[in-house]
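Quick one, fold the following:
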Amino acid sequence: MIDVVDLSRLQFAMTAMYHFLFVPLTLGMAFLLAIMESVYVMTGKQIYKDMTKFWGKLFGINFALGVATGLTMEFQFGTNWSYYSHYVGDIFGAPLAIEALVAFFLESTFVGLFFFGWDRLSKRQHLCVTWLVAIGSNFSALWILVANGWMQHPVGAEFNFETMRMEMVSFAEVVLNPVAQVKFVHTVASGYTTGAMFVLGISSYYLLKGRDVAFARRSFAIAASFGMAAILSTIVLGDESGYELGDVQKVKLAAIEAEWHTEPAPAAFTAFGIPNQETMETDYAVKIPYVMGIIATRSLDKEVTGLRDLREEHVVRIRNGMYAYELLEKLRAGDKSEENIAAFDEVKQDLGYGLLLKRYTDNVVDATEQQIQMAADDSIPTVWPLFWSFRIMVACGFIMLFIFGMAFIQTCRQKIEQKPWLLKAALYGIPLPWIAVEAGWFVAEYGRQRGL
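Next up, the predicted model:
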């Protein structure tokens, strides 16, 4: 039977994944509109204004849906996750408040001016409005991803046993969190790719039907050029994101690669296989030597720790967490001696691992060895969903690289309409960025380390 916590997680996951169907298109389309209108202002050609207006209508529909679906997530923080909001609100709430009060109002205000200001503003004024919409949408993404990055790698905060809350000690550390920064650039690049693929695919449809050819040809050319830069950035920054995992989220990295054992450096990359959670082995594994070690460590002599060894490390951290829980109970009972406070400060980073035992016993301090081992098993995520989601994301990325690469080449050669196979590939490839984005976010959230 699914308990209320798992149901709440499922509800929030479904809400977030539905919301993120609209976010990447907003990020990408905003900059494409700014580029199209910039060309219009520089050349004075009416067709580029028409392009900006046409794609702007689709952007507006998508933007409205993104706002509506995003609000439901905010409500869930106050309903299903009210204790979480209280526990981390001092840190988590700050970037979300900045996003709402600064970034969201910036983009929302100028979205209105974008649609209703064509006949009321000069060309350059309206162009500034469009660029501010693009900047505002990306600024909004920055603060949301700062909040998410803290959930992945909590820095700049300390647990206060007197208030039973996490409290911020360094706003700069929260903002400059390396996980947040890498996640931001990778996410916005994937948004640019999504917008470019959307424009490329619809433009291909018009070219295949022979409708509004001049309009479609120019839209195709802009999308191909922008998309080529975007997909290359997404792949490179995704690699950087993987490298960051090797430092701060070793369990997630090992699960993504089904790395059960700590292999001699440099570790091989498992291109294909069937992860077996029970035996902690990967059946029918097809490995590429050295690649994993190079990607994860940028070296030939550093090891990638396997899940078996990480599980044993977690056993130690669970025991430390039990001791931290015992000390916390003493401190909460009023025994605030210097020795207890100092001892708690040494082990409080493992308190979350100790709380994994709550699933099996209310008396964490006296947990049995069997319960400790079961909690250690829980600290390792189910591997196969992460393993395959990551590979789906990567496969979609390289298919899009091929499509954008060919589209860019044919655009430069001015032979777009002579390649119907490419136009069909671009049209049928429209879902690819959404599949990649949803799979990527599944990896990011499902693989988040337990006990943090």
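
make it CA atoms for all contacts and neighbour counts henceforth
OK.

Let me know the secondary structure of the residue nearest to Glu303 when sequence neighbours are not counted.
Nearest residue to Glu303, sequence neighbours excluded (Cα to Cα, 6 or more residues apart in numbering): Ala265, at 4.8 Å. Classification of Ala265 using DSSP: H, G, I helix; E, B strand; the rest coil returns coil.

Tell me which residues touch Ala265, please.
Tyr290, Gly293, Leu300, Asp301, Lys302, Glu303, Val304 (Cα atoms under 8 Å, 6 or more residues apart in numbering).

Now the third one: closest residue in space that isn't a chain neighbour?
Taking Cα to Cα, 6+ apart as the measure, Leu300 lies nearest to Pro266, with 4.9 Å between them; neighbours along the chain are not counted.

Near that neighbour, how many other residues are there?
For Pro266, the count of nearby residues is 22 (other Cα atoms under 10 Å).

now do Asp283
The number of residues packed near Asp283 is 12, by other Cα under 10 Å.

how near is the residue nearest to Leu300 to Gln249?
Using Cα to Cα, to the nearest Å, Pro266 is found at 19 Å from Gln249.

and the contacts of Ala265 as CSV, adding neighbour count and distance to Lys209?
CSV is the format used below for these (neighbours: other Cα atoms under 10 Å; distance: Cα to Cα, whole Å):
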residue, neighbour count, distance to Lys209
Tyr290, 16, 48
Gly293, 24, 48
Leu300, 16, 53
Asp301, 13, 56
Lys302, 16, 55
Glu303, 19, 54
Val304, 24, 52
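
Out of the residues you listed, which comes closest to His153?
Val304 (18.9 Å; Cα to Cα).

what's that closest one in contact with, if anything?
With Cα under 8 Å, 6+ apart, Val304 has these contacts: Gly246, Ala254, Thr262, Glu263, Ala265, Pro266, Ala267, Gly293, Ala296, Thr297.

one more time with 7 Å
For Val304, the contact set (Cα atoms under 7 Å, 6 or more residues apart in numbering) comprises Thr262, Ala267, Gly293.

run this one through as well so I can compare:
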Amino acid sequence: MTESLVDLSRLQFAVTALYHFLFVPLTLGMVWILVIMESVFVITGKEIYRDMTRFWGKLFGINFALGVTTGITMEFQFGTNWAYYSHYVGDIFGVPLALEGLMAFFLESTFIGLFFFGWERLSRTKHLMVTILMAVGSNLSALWILVANGWMQEPIGAHFNYQTMRMELTSMWDIFFNPTAQAKFVHTVSAGYVTAAVFVLGVSSWYLLRGRDVAFARRSFRIAAAFGFASALSVVVLGDESGYTVGEAQQTKMAAIEAMWHTEPAPASFTLVASPDQAKRRNDYQIQIPYLMGVIGTRSLTKEIPGIHEIVAKNKHRIENGREAVIALEALRKDPQNAQLKAAFEAHEADLGFGLLLKKYVADVRQADAALIDKAAWDTIPNVAPMFWSFRVMAGLGFSLIVLFTLALYFSLRNTFQQKRWLLRWAMLWVPAPWIAIELGWVVAEYGRQPWTIYGVLPTHLSVSSLSVGSVVGSLTGFIVFYTGLLIAEVYLMIKYTRMGPSSLGTGRYAGETPLTQPA
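Predicted structure coming up:
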């Protein structure tokens, strides 16, 4: 495959994934805020909480519809742009995606209809159950998708069959309870909860600053502050767990995130800021906090975190070993009953994926010399600067959100938040922050896995379909135009109904309606 085809295919999937994930986090979090609001309505019987559920539910529905639209096309790309990937690991990767469709997508799609059209047809308790099941379905959908993605990051519970030339499932239990997948799931959904909480907090602050629908906005603000505070703390705690699993399963990613070019004595320092130089393979300058990274990354004072140079040296050995696996496999395909060839392949099978890295440069891996092996070994390290800064901006925004929610909850408990106009303005300005942090988080997770589609198993350059560059450029252009149109439609509708506020419900109880009355 040409390098331009691989890069364009990667870019197309990255564009569609990043667009799709503009909609997903708000859906994951908003649905639980709706559960909270409707639960208060069922318990207290106060109509204002019913109105809150319906209004925020309207914004949730707009976002959900566009999220589904952008998500469906992503799954088709596995067959169109990543045909060999689908052939090689489809027996494993397809299982959680199928379960997502059967167990989650139909569940949330069914109950979202009942949520919108069942207000006058269902009792309060039954409608609340509909909302809860809608929330469960939305989060189950994220679970199965992240189980699939977690397997791409740490491929356990599967085995390569040299007779079929495919990966085969050996343990669904191991895939589902994969530590990387579980850590990614809880961290990702918690980030979605923060996104929804910031959104409700910011919009409520906008109403309060204008003195409109105050009773409605105050209650929404309080719920968002409490929900967001708990969620923001969860993101940090679960992000630490996710980082620990990365350190265990993907040492190259951890080293790139920390711009750690050489192994340091334990416990390693945390690099606060640095200027990574990929060409010179060093940091031009850096500011470090002693011992902190060792404690965070290994949860010990004695365990070392390997540096980039040491990882490359190890990977060079694995590539040499993997080359023998590739040679044995190619011979074994011609003579599958040869016990000697089978034994030779099995002796080197663990490093088969590393041997396949050489296929980027030579068709016959026997021709790979020391210089080519060294080049392939350095390919296993992603570009350090984007990883280093993406992680730090993401983490910095995360901690700023903790401060925001801490203050919002504190002043909510003191019942003085309405007078803190600086806090309300901050909440408004910070609405985009979780989206920026989440998109950067996906950059760290997915770009940091390169040069692999399946970490350590299948290189990216072998995964793409046999397409022309022109066809990929055409489809990429089409996706960008179409998705940008959807994003514009989303922003337009969200702004439109946000400006209308709860008066869009037509109850006659809110600003701009006649008669103008505020619910108690």
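
For the residue nearest to Leu300 of the first structure, give its distance to Tyr290 of the first structure.
5 Å.

same check, this time on Glu417 of the first structure
For Glu417 of the first structure, the distance to Tyr290 of the first structure - Cα to Cα - is 43 Å.

same check, this time on Asn363 of the first structure
46 Å.

Please report the distance of the residue nearest to Leu300 of the first structure from Pro275 of the first structure.
From Pro266 of the first structure to Pro275 of the first structure the distance is 21 Å (Cα to Cα).

Check His261 of the first structure too.
Distance, His261 of the first structure to Pro275 of the first structure, using Cα to Cα: 13 Å.

Which one's more surrounded, these two?
Pro275 (24 against 17).

where's whatever residue of the second structure lines up with that one, which helix or strand?
Aligned by TM-score structural alignment, Pro275 of the first structure pairs with Pro276 of the second structure. When elements are assigned from DSSP states H and E, Pro276 of the second structure belongs to strand 270-277.

Report all helices and strands that that strand contacts.
strand 282-289 (3 or more Cα pairs under 7 Å, 6 or more residues apart in numbering; DSSP states H and E).

angle of the strand it packs on against strand 270-277?
Relative orientation of strand 282-289 of the second structure versus strand 270-277 (axes from the mean of the first three to the mean of the last three Cα atoms, to 10 degrees): 160 degrees.

how big's the offset between strand 282-289 of the second structure and the first structure?
Its aligned residues in the first structure lie a mean 0.8 Å from strand 282-289 of the second structure after superposition (mean Cα distance after the TM-score superposition for the first structure).

roughly how far out does the next helix or strand after that strand sit from the chain middle?
Moving toward the C-terminus from strand 282-289 of the second structure, the next helix or strand (DSSP H and E) is helix 292-298. On the basis of Cα atoms, centre = their mean, to the nearest Å, helix 292-298 of the second structure sits 23 Å off its chain's mean C-alpha point.

go on, stretch 361-369 of the first structure?
Counting by Cα atoms, centre = their mean, stretch 361-369 of the first structure is centred 35 Å from the centre of its parent chain.

Please enumerate the helices of the stretch 351-452 of the first structure.
Along the stretch 351-452 of the first structure, the stretches classed as helices by DSSP state H, counting those that start in this stretch are 351-355, 369-378, 383-412, 420-428, 432-446.

Identify whichever of those lies nearest to Val236 of the first structure.
Val236 of the first structure lies closest, by Cα to Cα, to one member of the helices of the stretch 351-452 of the first structure: helix 383-412, at 11.0 Å.

Report the angle between the closest one and strand 269-276.
Using the same axes, to 10 degrees: helix 383-412 of the first structure against strand 269-276 is 140 degrees.

how big's the offset between helix 383-412 of the first structure and the second structure?
Counting by mean Cα distance after the TM-score superposition for the first structure, helix 383-412 of the first structure comes out at 0.4 Å.

hang on, Met167 of the second structure is in a strand, isn't it?
Yes. Assessed by three-state DSSP, Met167 of the second structure belongs to a strand.

residues in contact with it?
Counting by Cα under 7 Å, 6+ apart, Met167 of the second structure makes contact with Tyr88, Val89, Ala158, His159, Phe160, Asn161.

Considering these, which possesses the most neighbours?
Val89 (21 neighbours).

How about the residue most central in space within the second structure, nearest residue that isn't a chain neighbour?
The centroid of the second structure falls nearest to Trp442 when counting by Cα atoms, centre = their mean (4.8 Å). The shortest distance from Trp442 of the second structure to any non-neighbouring residue, by Cα to Cα, 6+ apart, is to Leu18 (7.9 Å).

Near Phe479 of the second structure, how many other residues are there?
19.

again, but for Leu200 of the first structure
Neighbours of Leu200 of the first structure using other Cα under 10 Å come to 28.

List the contacts of it.
Counted by Cα under 7 Å, 6+ apart, Leu200 of the first structure has contacts Phe220, Ala223, Ala224, Ala426.

how about 6 Å then?
By Cα atoms under 6 Å, 6 or more residues apart in numbering, the contact set of Leu200 of the first structure is Phe220, Ala223.

helix or strand for it, which one?
helix 178-209.

tell me the angle of that helix relative to helix 432-446?
160 degrees.

What span of the second structure is helix 178-209 of the first structure aligned with?
Under TM-score structural alignment, the match for helix 178-209 of the first structure is residues 179-210.

Strands along the stretch 51-200 of the second structure, start to end?
Taking DSSP state E, counting those that start in this stretch, the strands of the stretch 51-200 of the second structure run over residues 158-161, 166-169.

could these go into JSON lines alongside distance to Gln182 of the second structure?
Formatted as JSON lines, the strands of the stretch 51-200 of the second structure follow (distance: least, Cα to Cα, whole Å):
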{"stretch": "strand 158-161", "distance to Gln182 of the second structure": "17"}
{"stretch": "strand 166-169", "distance to Gln182 of the second structure": "19"}
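
And those: which comes nearest Leu102 of the second structure?
So among the strands of the stretch 51-200 of the second structure, strand 166-169 is nearest, using Cα to Cα, at 19.4 Å.

That closest one vs the first structure, average distance?
Looks like 0.4 Å for strand 166-169 of the second structure (mean Cα distance after the TM-score superposition for the first structure).
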